[in-house]
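Student: Compute the structure for the input listed below.
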Amino acid sequence: PIYESQIEFYNGIAYPYGYVNTPEGLRLDFNAIKEGIKRGAKHIFYNNYNNPTGASSPVEEMECLAKLVVENDMFLISDDAYFDTLYDGTPKSIASLPGMYERTLTMYTFSKKFAMTGWRLGGAIGPEEIIEQITRLNVNMESCTTHFVQYAGVAGLNAPKSETQEILDRLQGRRDILVKILNGIEGVEAHMPEAGFYVFPKITDLLQKLGFNDGEEFRKMVLKETGVSFCGRHHFGRPLESETDSYIRLAFSGIGKDDLQEGMNLFRNWIDSNTK
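Tutor: Predicted coordinates for the structure are as follows:
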């Protein structure tokens, strides 16, 4: 979901923050977060194991964010959709940090770990008064999740870890191929995603080399002439005033290695034939 548009739909005021490109990967822009707090923000949406960037907060970064929440008496909504798609290490919830359990609403979905996208099964953990309101709205909006989906969710929870690990292993293989190909294209810079199934490469230099001033024009041209589809940065909220670089998001979730290789060959050949 695009939090910015959701907030504005309900007449709230959004103070978006982004990520900073570092040698270690994309990291939270704490200057923007602090500015939002200064301007009156009361809640923070936090999507660790992030879509679209694939970024994962180191413990120090998570602790810094938690400190800001506690010190400013805020409430945090933790979107943990990709919690179980961390490739290396053990995922950590910000709600586990001191002072954060009572200040956090954790949202989870079965879509990612169990490959149940479209079945719309998920859950939330948080303070009782928040969960009561979610329950009241949910009962009136949809009554309950349809039964066969509930049974599928139970089957997923009871499945041996090897089954879901196999999914993650397949994704990791695709990830490694995609990042290697992207970083072999002049003008493209792709960090290795730490979680999820998206790559978020910077294409600023590539656009300049190809003579594009608009990333959306580039995206549509590639789709039309190669059939290769990806999202632009603007699909994930309005670009911030401080942003100067261009990014795209490529997904490797629903595509096999052979098709992935074929698509990227088409993409790379198109770039070569259009280089000025």
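
Student: Could you use CA atoms for every contact and neighbour count after this?
Tutor: Noted.

Student: The most centrally placed residue in the chain and residue 12, how far apart?
Tutor: The centroid of the chain falls nearest to residue 51 when counting by C-alpha atoms, centre = their mean (0.7 Å). Between residue 51 and residue 12 the distance is 23 Å, computed by C-alpha to C-alpha, to the nearest Å.

Student: now residue 238
Tutor: Distance from residue 238 to residue 12, by C-alpha to C-alpha: 16 Å.

Student: ranges for the helices of the stretch 51-200 of the chain?
Tutor: 59-71, 128-142, 147-158, 161-183 (DSSP state H, counting those that start in this stretch).

Student: among those, which is nearest residue 200?
Tutor: helix 161-183 (9.5 Å; C-alpha to C-alpha).

Student: what does that closest one contact?
Tutor: Helix 161-183 is contacted from outside by 85, 87, 113-114, 188-193, 197-199, 201, 252-253, 256-257, 260-261, 264, using C-alpha atoms under 8 Å, 6 or more residues apart in numbering.

Student: May I see the buried residues of it?
Tutor: 164-165, 167-168, 171-172, 174-175, 178-179, 182 (16 or more other C-alpha atoms under 10 Å).

Student: Identify each buried residue in stretch 180-195, please.
Tutor: Those would be 182, 187-195, for stretch 180-195 by 16+ other C-alpha under 10 Å.

Student: Farthest pair within the residues you listed?
Tutor: Most distant of the buried residues of stretch 180-195, by C-alpha to C-alpha, are 187 and 195, 23.9 Å apart.

Student: Can you list the neighbours in contact with stretch 220-228?
Tutor: Here stretch 220-228 has contacts from 229, 263-264, 266-267, 270, using C-alpha under 8 Å, 6+ apart.

Student: and if we set it to 7 Å?
Tutor: 229, 263, 266-267 (C-alpha atoms under 7 Å, 6 or more residues apart in numbering).

Student: Same check on stretch 15-25?
Tutor: 4, 26-29, 32-33, 36, 191.

Student: returning to what we had before: distance to residue 128 for the buried residues of helix 161-183 - can I get that in CSV?
Tutor: What follows is those, written out as CSV (distance: C-alpha to C-alpha, whole Å):
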residue, distance to residue 128
164, 31
165, 33
167, 34
168, 33
171, 36
172, 37
174, 41
175, 39
178, 43
179, 43
182, 46
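
Student: Proceed likewise with the subsequent sequence, for comparison:
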Amino acid sequence: MLMAERLSRLGTENAFEVLAEVNKLVAAGRHIISFALGEPDFDTPENIKQAGIRAILENKTHYGPSAGIPELREAVAAYISRTRGIDVSPDEVVITPGAKPIIFYTIHALVNPGEEVIYPNPGFPIYESVINFVGAKPVPLPLLEERNFSVDVDYLRSLITDKTKLIILNSPQNPTGGMLSKQDLEAIAEIAIENDIWVLSDEVYSRIVYDGEFYSIASIPGMKERTILLDGFSKTYAMTGWRLGYGVVNAQLAQQIARLETNCESCTATFIQYAGVEALNGPQDAVDRMVREFKERRDLIVEGLNNIKGIRCFKPHGSFYVFPNVTEACRNLGLKDSKALQQYLLYNGNVAVLPRTSFGVKNVGEKEEYLRLSYATSKENIIEGLKRIKETIEG
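Tutor: Purely as a prediction, here's the structure:
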């Protein structure tokens, strides 16, 4: 039977495909060290779990408003107002089952077929996937190693056309760990305002920062009304399986995004939203401990990668990823590209990583090869994984 044509334009998230491959090898008796999946290895803090359990026991298990329960929308509004230095009201908040729906709903709500969306490349693959899905034109914005994987604002300006509808930003960034400076954000804001363009700002790693200071483009005067601020609970509170995220947008767009949610899943699970209230309003000690541990792991993995022949690794400012340049390693091993190296490490070294092409098609003229490693795993695994990579690459 024939499927709808639009499905041919829908991409995927390759981390889950690699995970399936890893699981098959593990089932066959192999011991794999995995740096593939971007998921904190910490448990959800106890106070948050108990809040969710309590909500179930109190029978908070019925339908809720599509935009989210008032208590969580109020908590998010207060949190964003405090951390971004802007005034946010609950009617500018939409709660969703995970942060991904905000990407999906934003692009569907704002972008028509044939219009253009600028997105970071390398970047989270779902951006490009949804842009293609709606029939719009994806316009990649290269993130270059020589700029610490930040944005070349002049190049961004050159990409603007009369069809540009949306610019997507992600800081701290997946997969590179790079961060946008306040100066860069101010320049991007100027471009957005001058050309009347929306900005989707993916800030899911905003609390996982090691060096420098996190800035949101929504905090810049004139930007709150044209910014869709995306955040969630998966990374900060180790709540990936809970599926809880949100968007902060102007009230008019918030109504339309909530209407899309009504059509899609009715609402986000009610008892999970009460856990979200506790996450934002309760103690933050567990988050602080997690970030301290991630920083130690970052330093460990960066030092280890830079001691492997043919690899050089930028020290990321945030998130829990490293994006080492493996061009020389590929050349030394006679491998075509990072995808070939990823397979080589998996089957010869029992180490799972992701190739550059899991994060978008290469930019025009891009010749370097990269891998992404998530250090959301124990120090013991990092040490063992680095040992295996070194032995496999150096022989």
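
Student: quick one: TM-score?
Tutor: After superposition, the two chains reach a TM-score (TM-score structural alignment, normalised by the length of the first structure) of 0.93; 271 aligned residues with a C-alpha RMSD of 1.5 Å.

Student: quick one on the thing from earlier: quick check, nearest of the contacts of stretch 15-25 of the first structure to residue 107 of the first structure?
Tutor: residue 4 (17.1 Å).

Student: Could you tell me how many residues sit around the aligned partner of that closest one in the second structure?
Tutor: Structural alignment (TM-score structural alignment) places residue 4 of the first structure against residue 128 in the second structure. Residues contacting residue 128 of the second structure under the criterion other C-alpha atoms under 10 Å number 27.

Student: From residue 245 of the second structure, how far off is residue 128 of the second structure?
Tutor: 20 Å.

Student: show me what contacts the counterpart of residue 223 of the second structure in the first structure?
Tutor: In the first structure, the residue matched to residue 223 of the second structure (TM-score structural alignment) is residue 100. Going by C-alpha under 7 Å, 6+ apart, residue 100 of the first structure touches 66, 94.

Student: what stretch of the first structure lies opposite stretch 176-187 of the second structure in the alignment?
Tutor: Going by TM-score structural alignment: stretch 176-187 of the second structure matches residues 53-64.

Student: and what of stretch 78-85 of the second structure?
Tutor: The counterpart of stretch 78-85 of the second structure in the first structure, using TM-score structural alignment, is absent.

Student: got it, and stretch 257-270 of the second structure?
Tutor: Under the criterion TM-score structural alignment, stretch 257-270 of the second structure matches residues 134-147.

Student: What residues of the matching stretch count as buried?
Tutor: For stretch 134-147 of the first structure, it's none, nothing buried (16+ other C-alpha under 10 Å).

Student: Same question for stretch 240-255 of the second structure.
Tutor: 240, 242-251, 253-255.

Student: residue in the second structure matching residue 190 of the first structure?
Tutor: In the second structure, residue 190 of the first structure lands on residue 313 (TM-score structural alignment).

Student: And residue 124 of the first structure, by the same measure?
Tutor: Using TM-score structural alignment, residue 124 of the first structure sits opposite residue 247 in the second structure.

Student: can you check residue 30 of the first structure too?
Tutor: Counting by TM-score structural alignment, the partner of residue 30 of the first structure is residue 153.

Student: Quick one: residues contacting its match.
Tutor: 184, 187-188.

Student: ok, which stretches of the second structure are strands?
Tutor: 33-34, 93-96, 116-121, 137-144, 150-151, 164-170, 198-202, 227-232, 245-248, 321-322, 351-352, 354-355, 371-374 (DSSP state E).

Student: any chance of those strands in a markdown table, plus distance to residue 276 of the second structure?
Tutor: Supplementary listing: these in a markdown table, determined by distance: least, C-alpha to C-alpha, whole Å:
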| stretch | distance to residue 276 of the second structure |
| --- | --- |
| strand 33-34 | 29 |
| strand 93-96 | 10 |
| strand 116-121 | 29 |
| strand 137-144 | 33 |
| strand 150-151 | 31 |
| strand 164-170 | 22 |
| strand 198-202 | 19 |
| strand 227-232 | 9 |
| strand 245-248 | 9 |
| strand 321-322 | 25 |
| strand 351-352 | 32 |
| strand 354-355 | 31 |
| strand 371-374 | 25 |
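
Student: These: which one's closest to residue 180 of the second structure?
Tutor: Across those, closest to residue 180 of the second structure is strand 150-151 (C-alpha to C-alpha), at 5.9 Å.

Student: and the closest one, what does it pack onto?
Tutor: Other helices and strands packing on strand 150-151 of the second structure, by 3 or more C-alpha pairs under 7 Å, 6 or more residues apart in numbering; DSSP states H and E, are strand 137-144.

Student: Would you check the span in the first structure matched by the strand it packs on?
Tutor: Using TM-score structural alignment, strand 137-144 of the second structure pairs with 13-20 in the first structure.

Student: In the matching stretch, which residues are buried?
Tutor: Applying 16+ other C-alpha under 10 Å to stretch 13-20 of the first structure flags 14-18 as buried.

Student: Could you do stretch 2-13 of the first structure as well?
Tutor: So, applying 16+ other C-alpha under 10 Å, buried residues of stretch 2-13 of the first structure: 4-5.
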